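S.K.: structure for the following, please:
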Amino acid sequence: MVRGALELLEGLQELVVLCFPRNGRRSEPGMSGRRTASGQLKFRSCAVMEACQTPIHGRMNPSGISVIIPSYNSAEVLPAAIESVLAQTLPPDEIIVVDDGSAPDADGMDRTADVCAPYFKHVRLIRQANGGASAARNTGIARSHGGWLAFLDADDVWEPEKLATQVAAMRQNPEADFCITAARVWSESEQTFVTMSYDGPLDPARIQAALLVRNVFTGLCSSMLARREAIESVGGFASGRACEDRRIAIELLRRHRALILPTPLIRQQPGPAHWRDPRKHGAEMERLIADYAELFRVLDPSGRLRRRAVARVHERTGMHYLENGDLPTAAKHLRSAALMWPFMANPWRVLVNYCLGRLRGRAASASKLAGCMIGIDILLRRTIMTS
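M.R.: Here you go, the predicted structure:
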């Protein structure tokens, strides 16, 4: 019954859009600034829909912000994400949850629909076949109406002042087209949330270079607030491509001005999905490097940036195997990392501990010791040659 009611509501919403279109985009009170021309729009213009949804907090003055939450088998964590949006001191105009083909539970029930049912006055649920988080975000963009777009992963939450802080900052910096914030991430070792913020150079080219090596923006998608025109000008999120968060940040930086706030305005608690099959993760990173081969050449003709990026892939993959107890495979990747970029600390630290037989409190076998000694000898020679 709940599912049928939600589908009926969605149909009524679409009918309102089709029968009562409005020309132009929703006005954005208090949001001044330049408008960047959209060079390659891939999304249809959406009329403003004022029926079927109650203003959040009873607010009648629109903020012009649409919030899009992609969800895949996230029924357990989705309520916290929705509640954090409803708790915003600057409420958005609409909240869209895009269910990306979630599987029904053991009883065949649609858990996402059940979770969204209590919020039906404020939350619009859209379903689609599984296509990945990027495809879900793009669906939300196409079905949204705000001149500003904010994204929230289903397993993240916002601080109450997140949108208000970003809007105030964008007012003070009207030349910026998108805004990224710091994040608070759960630390298993410290059993508390720690702040992860970007403290590197603000030059767009150097930020792009940093993103090609590693993800320097924790919780990038969940922290982003962007002008619709900026997102549309880069074609939205890259569906079916690896590292979609880094890709959209790089593409936006190539065309638009960014505003980076050091204030942590999202909370992220990584789960199993954050570390997938290391081989798949490594392959995705290699694909990212290959796709941006020309950008690597433009940013650093010497090739050092690309070597560093490949080394980083081996380092991350090696550390993952290490955490899961696969020492030989970890050593292989860490040796490869150090051969390509011998100035990273992790390969040296791990290999030295490995050779001393103290890794994870277990004595290393003679063959492992011999292999690591050979690896360290190679690393020393490589370091001397490149220094």
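S.K.: C-alpha only now, for contacts and for neighbours.
M.R.: Fine.
S.K.: show me which residues of whichever strand or helix holds Val67 are buried.
M.R.: Secondary structure from DSSP states H and E places Val67 in strand 65-71. Neighbour-count burial for strand 65-71 flags Ile65, Ser66, Val67, Ile68, Ile69, Pro70, Ser71 (criterion: 16 or more other CA atoms under 10 Å).
S.K.: contact partners for the last one?
M.R.: Which is Ser71. Contacts for Ser71 (CA atoms under 8 Å, 6 or more residues apart in numbering) come out as Leu78, Val97, Val98, Asp99, Asp100, Ser102, Ala133, Ala136, Asp153, Ala154.
S.K.: before we compare anything, build this one as well:
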Amino acid sequence: MKISVVIPMYNSRNTILNTLNSVKNQTILPFEVVIIDDGSKDESVTVVEDFISVNSALNIQLVKQKNRGVSSARNVGLKLAKGDWIALLDSDDEWLPTKLERQIQVLNENPTIDFLGTNRNGEYFDKILWKKLGVLTRISPKLLMVKFIFVVPTVIFRKKIVLDAGYFDETQKYAEEGNYFIRIAQKYNCYLLNESLVVTGDGKAHFGHSGLSGNLKEMERGELKNLKDALSLKIINHFQYSFLVLFSILKYFRRIVIVKTRQE
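M.R.: This is a model prediction of the structure:
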């Protein structure tokens, strides 16, 4: 199994080294690491170049482009990836040492799985609304619209998916990964490994902090767009769309309350 790790990077001089060390410290190393610098204005590129110079055991490719956004950077990485599996990682997140080994083990034991995500920051899901979750649970596109289970740095998927499902929507700035994963789940066997193998955002709460996920209003707009796209793709019907829109808005207001309470 050849795994290509795709890492978009923008002004990440303070975090990218920890991210790369988390790849270096994997109990099973990937086939290659593709880093796309999205027009960084800080010393991110220098940090990566220095890391490459002293870590020849890792097959790292650094590609520089003008700033076009994270989706563009990820798409470039997807196109360059030579492995038969792709693992996504962001430049401010870290994998626990056994992340790839554990996913490879599950994939070898379950060859029908096309896409496998894990948990992060110590979380474990007993159930999501009506759906009870075990150690390994198939995730439908409708369930992804109820709760965004798959987080970018936790997932690994077959490269062939890209040839069919296409790429990230570069016109969508928020919740773009949700849009992509819902489209994939419509056609492929997507599973959650209910184990925490990734640290995101330095272990902070999943929303309400700086960065893209910190903009709650724009994130909500992105999620509502995803629901509209799902309706267009006939993943959901009009009744389900109306219910999910209402549910999403309620979640949005709940998040606002949580953030305000946290700030007090």
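S.K.: about what we covered before: what range in the second structure matches the strand holding Val67 of the first structure?
M.R.: Mapping strand 65-71 of the first structure onto the second structure (TM-score structural alignment) gives residues 3-9.
S.K.: tell me how far that stretch lies from the chain's centre.
M.R.: 11 Å (CA atoms, centre = their mean, to the nearest Å).
S.K.: got it, and stretch 78-89 of the second structure?
M.R.: Stretch 78-89 of the second structure sits 13 Å away from the centroid of its parent chain (CA atoms, centre = their mean).
S.K.: show me where the first structure has its strands.
M.R.: Secondary structure of the first structure by DSSP state E: the strands cover 65-71, 94-100, 123-128, 148-151, 156-158, 178-187, 192-196, 225-227, 258-268.
S.K.: how about the ones you listed, which one is nearest Val313 of the first structure?
M.R.: With respect to Val313 of the first structure, and counting by CA to CA, the nearest of these is strand 192-196 at 20.5 Å.
S.K.: what's the closest one in contact with?
M.R.: Applying CA under 8 Å, 6+ apart, the contact partners of strand 192-196 of the first structure are Ala182, Ala183, Arg184, Val185, Trp186, Ser187, Thr218, Pro264, Arg267.
S.K.: in the second structure, what sits opposite the second one in the alignment?
M.R.: In this case it means Ala183 of the first structure. Per TM-score structural alignment, Ala183 of the first structure is aligned with Arg120.
S.K.: the residue nearest the centre of the second structure and Ser71 of the second structure, how far apart?
M.R.: Centroid check for the second structure by CA atoms, centre = their mean gives Val152 as the closest residue, at 0.6 Å. Separation of Val152 of the second structure from Ser71 of the second structure (CA to CA, to the nearest Å) stands at 12 Å.
S.K.: with Gly166 of the second structure instead?
M.R.: In terms of CA to CA, Gly166 of the second structure sits 12 Å off from Ser71 of the second structure.
S.K.: wait, the match of Ala183 of the first structure sits on Leu192?
M.R.: No: the criterion here is CA atoms under 8 Å, and Arg120 of the second structure misses it with Leu192 at 11.5 Å.
S.K.: looking for the alignment partner of Pro141 of the second structure in the first structure.
M.R.: So, by TM-score structural alignment, Pro141 of the second structure is matched to Gln208.
S.K.: excluding sequence neighbours, find me the nearest residue to its match.
M.R.: Ile250 (5.6 Å; CA to CA, 6 or more residues apart in numbering).
S.K.: got it, and Arg247 of the first structure?
M.R.: Nearest one to Arg247 of the first structure, counting by CA to CA, 6+ apart, is Ala238 at 7.3 Å.
S.K.: where do the helices sit along the stretch 101-250 of the second structure?
M.R.: Ranges of helices in the stretch 101-250 of the second structure, per DSSP state H, counting those that start in this stretch, are 141-146, 160-165, 176-187, 216-232, 238-263.
S.K.: what are the buried residues along the longest one?
M.R.: Using 16+ other CA under 10 Å as the test for burial, helix 238-263 of the second structure gives Tyr241, Leu244, Val245, Ser248, Tyr252, Val259.
S.K.: kindly report the same for the third one.
M.R.: When burial is assessed from 16+ other CA under 10 Å, helix 176-187 of the second structure yields the following buried residues: Glu176, Glu177, Gly178, Asn179, Tyr180, Phe181, Ile182, Arg183, Ile184, Ala185, Gln186.
S.K.: show me the one of the helices of the stretch 101-250 of the second structure that comes nearest Ser56 of the second structure.
M.R.: Closest among the helices of the stretch 101-250 of the second structure, using CA to CA: helix 160-165, at 28.3 Å.
S.K.: gap between the aligned residue in the first structure for Leu231 of the second structure and Arg306 of the first structure?
M.R.: With TM-score structural alignment as the criterion, Leu231 of the second structure lines up with Ala293 in the first structure. Taking CA to CA as the measure, Ala293 of the first structure falls 8 Å from Arg306 of the first structure.
S.K.: ditto for Thr329 of the first structure
M.R.: According to CA to CA, Thr329 of the first structure stands 23 Å off from Arg306 of the first structure.
S.K.: check Met373 of the first structure too.
M.R.: 28 Å.
S.K.: same question, Cys372 of the first structure
M.R.: 26 Å.
S.K.: now Glu294 of the first structure
M.R.: Glu294 of the first structure is 11 Å from Arg306 of the first structure, where distance means CA to CA.
S.K.: where does stretch 144-162 of the first structure end up in the second structure?
M.R.: Stretch 144-162 of the first structure corresponds to residues 81-99 of the second structure when matched by TM-score structural alignment.
S.K.: end to end, how far does the matching stretch reach?
M.R.: One end of stretch 81-99 of the second structure sits 19 Å from the other (CA to CA).
S.K.: show me how far it is from its chain's centre.
M.R.: Stretch 81-99 of the second structure has its C-alpha centroid displaced from the chain centroid by 9 Å (CA atoms, centre = their mean).
S.K.: return the set of buried residues in it.
M.R.: Neighbour-count burial for stretch 81-99 of the second structure flags 81-83, 85-99 (criterion: 16+ other CA under 10 Å).
S.K.: same thing with stretch 82-99 of the first structure?
M.R.: 82, 84-88, 90-99.
S.K.: identify the farthest-apart pair in the residues you listed.
M.R.: Spanning the widest gap among the buried residues of stretch 82-99 of the first structure are Leu90 and Asp99, at 25.1 Å by CA to CA.
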